[in-house]
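Participant: Dropping the sequence and predicted coords here.
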Amino acid sequence: MHSIPLHPELLRGALDVERTAHGVLPHRLPARARAQCADPQLAMVESQPSGVRLALRTRATVVELDTLATKRVYVGAPPRPDGVYDLLVDGRLAGSGRVEGGNTLTIDMTTGGVELRPGPVGTVRFAGLPGTVKDVEIWLPHNETTELVALRADAPVEPVPDRGRAVWLHHGSSISHGSDAASPTTTWPALAAALGGVELINLGLGGSALLDPFTARTLRDTPADLISVKLGINVVNADLMRLRAFGPAVHGFLDTVREGHPDTPLLVVSPILCPIHEDTPGPSAPDFSAMSEGRLRFRAVGDPAETASGKLTLNVIRAELDRIVRERAAEDRNLHYLDGRDLYGEADFGELPLPDDLHPDAAAHRRIGERFAARAFTAGGPFGDGAV
């Protein structure tokens, strides 16, 4: 077996790579952005490598990857399965695996307490690959912080060369991050990217799509051919701002993105249907009565009457995003709007309800990804001329 140095050139979808005591840690926000926010939630989710994959060209029939994962345990909630590593060979799913061991991050949502327990490095092994020259991608778990410790193969490898595909840069909430998706290649952005034939950079940040200026600057400074931003649900979840602040914050966010991408197709997507927050403001909170039954659910704890004083609901946010995009599009012909309920709406909720009242399940991720691809990447869609 050949030991393969873990050069950043082998990684796709990461914006920064940190050298650690164990190996390398992919990040989805650059160091400058991370330094501007001390929020532990943001630090956790940006280091979870949703959309990040090793991309190798090789004749190898066996590939082994040693990793040190950080796995979450929520006190009182059902156990979470280990993260999934998906193997793609020439763009087709050829296997999946999991890595045992790793660090354990125990989170008590009733007290806010967090405990990190160190654990051992584990290995995922893929064997029986064809011995011809091929492109091999190992998609890292979308929901586990993953330090890459060592890479081995039974033949030399090189980075996959540029395939001439358009780069799609997407930012959103935990739904875009992939919460409750079955695997890293079946989050809705990964599914949509595969259908659209584009290279994905996924800046879906669970709980952290909050119109932060450092996120806008990251989008501004990241080379991309197509950009989408899915905004709104986390602002309600966190009860972060009122309508007076929300509109100007969206304008400022889009202004910053446009500084680096003045003519790039830019799609603003409003929240999918989420009944608990359609007309009830945030914040969201865990439903501890459900946790006592071994289920994790969320509830809205705001007062609908407070919308009159500027509190935000999803319906208020959709109307504001629609208005902002329509007004800006008069001078920005490459700016577009998509109502998130076109991706997942009332009929979908009746068929595929949100298991925790906040996040779609694996089947709903597939539906959202297919619908996004059909609306965005086909002829006449906002990205129809940009995907190659």
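Facilitator: Good, I have the coordinates. Keep in mind it's a predicted model, so treat the numbers as computed, not measured. Numbering: from 1, shown residues only.

Participant: Going by C-alpha atoms from here, please, whenever you check contacts or count neighbours.
Facilitator: Fine.

Participant: Kindly provide the distance from G196 to L231.
Facilitator: With distances taken as CA to CA, to the nearest Å, G196 is found 22 Å from L231.

Participant: ugh, typo on my part, it should be T20
Facilitator: In terms of CA to CA, T20 sits 33 Å off from L231.

Participant: Counting neighbours, what do you get for P130?
Facilitator: P130 is flanked by 13 other residues according to other CA atoms under 10 Å.

Participant: and the strand ranked longest in the chain, what other elements does it pack with?
Facilitator: The longest strand of the chain (DSSP state E) is strand 63-74. Identification of packing neighbours for strand 63-74 by 3 or more CA pairs under 8 Å, 6 or more residues apart in numbering; DSSP states H and E yields strand 103-108, strand 122-126, strand 145-153.

Participant: rerun that using 10 Å as the cut-off
Facilitator: Judged by 3 or more CA pairs under 10 Å, 6 or more residues apart in numbering; DSSP states H and E, the packing partners of strand 63-74 are strand 2-4, strand 24-27, strand 103-108, strand 113-117, strand 122-126, strand 134-139, strand 145-153.

Participant: on that earlier part again, T20 and L231 - which one has more neighbours?
Facilitator: Ranked by neighbour count (other CA under 10 Å), T20 and L231 place L231 first, with 22 against 11.

Participant: my guess is that one meets L205, correct?
Facilitator: No - the criterion here is CA atoms under 10 Å, and L231 misses it with L205 at 11.2 Å.

Participant: want to compare, so here's the second one:
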Amino acid sequence: MNGRAGWTTTPVTAELLRGAIDLEHTERGVLPHRLPLRARLQIPVGGPALAEAQPSGVRIAFRTRATTVELDVVATKRVHPGIAPAPDGVYELLVNGRLAGTARAPHGDVLTIDMAAGTAVTRPGPMATLRFGGLSGTDKDVEIWLPYDESTRLVALRTDAPVRTAPPTGRRVWLHHGSSISQGSNAAAPTGTWPAVAAAAGAVELVNLGLGGNALLDPFTARAMRDEPADLISVKIGINLVNTDLMRLRAFGPAVHGFLDTLREGHPSTPLLVVSPLHCALHERTPGPSAMNVEGANEGRLRFTAAGDPAEVAAGKLTLRIIREELARIVRQRAAEDPHLHHLDGLALYGEADEAALPMPDDLHPDAATHRLIGERFARAVFGDGGPFAADSR
């Protein structure tokens, strides 16, 4: 469809999107989802509805000779009363895999989340136009990576040359599920989340089901992963189970088995990696739940603290150390009959020794530099020679 003279407006359809599982058509553009509708209908109150609609790892991909690209979006900004606002989400434009431009949507809908009151209210805001210029006039593959932490309705894609669907890359598809750390919390940009860093190093196509606060062994997430095509699968389990204080040790093992059983229904021989938690001093020996650090709130920044009692471990409460031990045991047990099942200790990605040099700024999530470090370590251990996802691993 043609817009102003010499420009082409291209509808944003599923064919142009990578990393999204579903696409919802709304009155204000199309909204990428990272869980299918069937799963979204089963999300409970307080579940991952907000997180799954934040397009971590989702990108618009096309081939064009355009020298200028414009994208109209309606972004959703999150506000926590009394806490300094988060910076606007970053959109990155890559040309033939290399960063060629960044942009931010300075306004949009505003979602006010009052963690103390347990309320969330959305105020509609205006559309923003992102503009990427100065591109070469040669034929090229273009990707626009959407923010990992801002729900984004895609209204219109405009270019000063026609757009074609990008051809398949031929790369293996890596389907990953984890917590807010996997989604990208505190990363500098969408290609700077640790899974994106690892995917680039491993030359794979990422489908990121990192769901902030909601890596909770939910059956609807397992079924969504079971039904999603993938060549490689990983699940990072632990921190959310502790900081939500969701279950006790008695329920944890069977829940892990059930989640893995469901994955194996759809992917019986796909390389499957179970990753245990990164080091987090808050919850190494102290169970959850996590709570807002009042001292941090008084300083106008978000920080967390552990609200559980170590004495409660005897009654079955979970800590990160207990979860690591149980995951290692479960994988050893299952691997006797499942040669494609693997385990990675999260401490190999970020351990106690790393905390001194690269402390978590809110005591729960790594910073941008640590995301890159974790991604690089994961790539070496998992995609490198002899790793479970090495190119010759199947």
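Facilitator: Ah, there it is. The structure presented is a predicted model; accordingly, all values stated were derived computationally and were not measured.

Participant: returning to what we had before: and of the helices and strands packed on strand 63-74 of structure 1, who's closest to V325 of structure 1?
Facilitator: strand 24-27 (30.5 Å; CA to CA).

Participant: residue range for whatever helix or strand comes next after the closest one in structure 2?
Facilitator: Later in the chain than strand 24-27 of structure 1, the nearest helix or strand by DSSP states H and E is helix 31-34. Using TM-score structural alignment, the residues of structure 2 aligned to helix 31-34 of structure 1 are 37-40.

Participant: From the rest of the structure, what touches the matching stretch?
Facilitator: Outside of stretch 37-40 of structure 2, the residues within contact range by CA atoms under 10 Å, 6 or more residues apart in numbering are 21-24, 33-34, 47-49, 52-53, 218-224.

Participant: Let me see the contact set for F378 of structure 2.
Facilitator: 194-195, 197-199, 201-202, 344, 346, 348-349, 372, 384, 387.

Participant: what's the nearest residue to the equivalent of N315 of structure 1 over in structure 2 if we skip its chain neighbours?
Facilitator: In structure 2, the residue matched to N315 of structure 1 (TM-score structural alignment) is R321. Using CA to CA, 6 or more residues apart in numbering and skipping residues adjacent in sequence, the residue nearest R321 of structure 2 is E284, 5.6 Å away.

Participant: Show me the contacts of stretch 37-40 of structure 2 that map onto helices.
Facilitator: A49, E52, P219, F220, T221, A222, R223, A224 (DSSP state H).

Participant: Need the counterpart of the second one in structure 1.
Facilitator: Read that as E52 of structure 2. So, by TM-score structural alignment, E52 of structure 2 is matched to E46.

Participant: Tally up the residues packed near that match, please.
Facilitator: Around E46 of structure 1 there are 24 residues (other CA under 10 Å).

Participant: Ok, T270 of structure 2 next?
Facilitator: T270 of structure 2: 18 neighbours (other CA under 10 Å).

Participant: Wasn't it part of a strand?
Facilitator: No - T270 of structure 2 sits outside any strand when classified using DSSP: H, G, I helix; E, B strand; the rest coil, being coil.

Participant: mind checking how far the aligned residue in structure 1 for it is from N103 of structure 1?
Facilitator: Using TM-score structural alignment, the partner of T270 of structure 2 in structure 1 is T264. For T264 of structure 1, the distance to N103 of structure 1 equals 41 Å [CA to CA].

Participant: ditto for A330 of structure 1
Facilitator: Applying CA to CA to A330 of structure 1 and N103 of structure 1 gives a distance of 51 Å.

Participant: With neighbour numbers in mind, choose between these two.
Facilitator: N103 (18 against 10).

Participant: got a list of what the residue mapped onto the more buried one from structure 2 touches?
Facilitator: Aligned by TM-score structural alignment, N103 of structure 1 pairs with D109 of structure 2. Going by CA under 10 Å, 6+ apart, D109 of structure 2 touches 74-78, 122-127, 151-152.

Participant: Only the buried subset of the residues you listed, as a PyMOL command please.
Facilitator: The PyMOL selection below is limited to those of those classed as buried (16 or more other CA atoms under 10 Å):
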select buried, resi 74+75+76+77+78+127+151+152
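
Participant: Quick check: the farthest pair among the contacts of D109 of structure 2?
Facilitator: Longest span within the contacts of D109 of structure 2, CA to CA: R78 and M127, 15.8 Å.

Participant: Tally up the residues packed near the match of N315 of structure 1, please.
Facilitator: There are 18 residues near R321 of structure 2, going by other CA under 10 Å.

Participant: what does P339 of structure 2 give?
Facilitator: 12.

Participant: From D82 of structure 1, how far off is the aligned partner of it in structure 1?
Facilitator: In structure 1, the residue equivalent to P339 of structure 2 is R333, according to TM-score structural alignment. Separation of R333 of structure 1 from D82 of structure 1 (CA to CA) stands at 44 Å.

Participant: circling back: who touches both of L231 and L205 of structure 1?
Facilitator: H171, G172, S173.

Participant: tell me the contacts of the alignment partner in structure 2 of the second one?
Facilitator: For G172 of structure 1, the aligned position in structure 2 is occupied by G178, per TM-score structural alignment. Taking CA under 10 Å, 6+ apart as the definition of contact, the neighbours of G178 of structure 2 are 195, 208-217, 234-240, 275, 277.

Participant: ok, 8 Å please
Facilitator: Each residue near G178 of structure 2 by CA atoms under 8 Å, 6 or more residues apart in numbering is listed here: L209, G210, L211, G212, N214, A215, V235, K236, I237.

Participant: Give the closest residue to the spatially most central residue of structure 1 in space, chain neighbours not counted.
Facilitator: The residue lying closest to the centre of structure 1 (CA atoms, centre = their mean) is H177, at 2.1 Å. The shortest distance from H177 of structure 1 to any non-neighbouring residue, by CA to CA, 6+ apart, is to G204 (4.1 Å).

Participant: do I323 of structure 2 as well
Facilitator: G238 (6.2 Å).

Participant: Kindly provide the distance from that neighbour to G178 of structure 2.
Facilitator: From G238 of structure 2 to G178 of structure 2 the distance is 9 Å (CA to CA).

Participant: Regarding structure 1, what is its longest helix?
Facilitator: Longest helix in structure 1, counting by DSSP H: helix 243-260.
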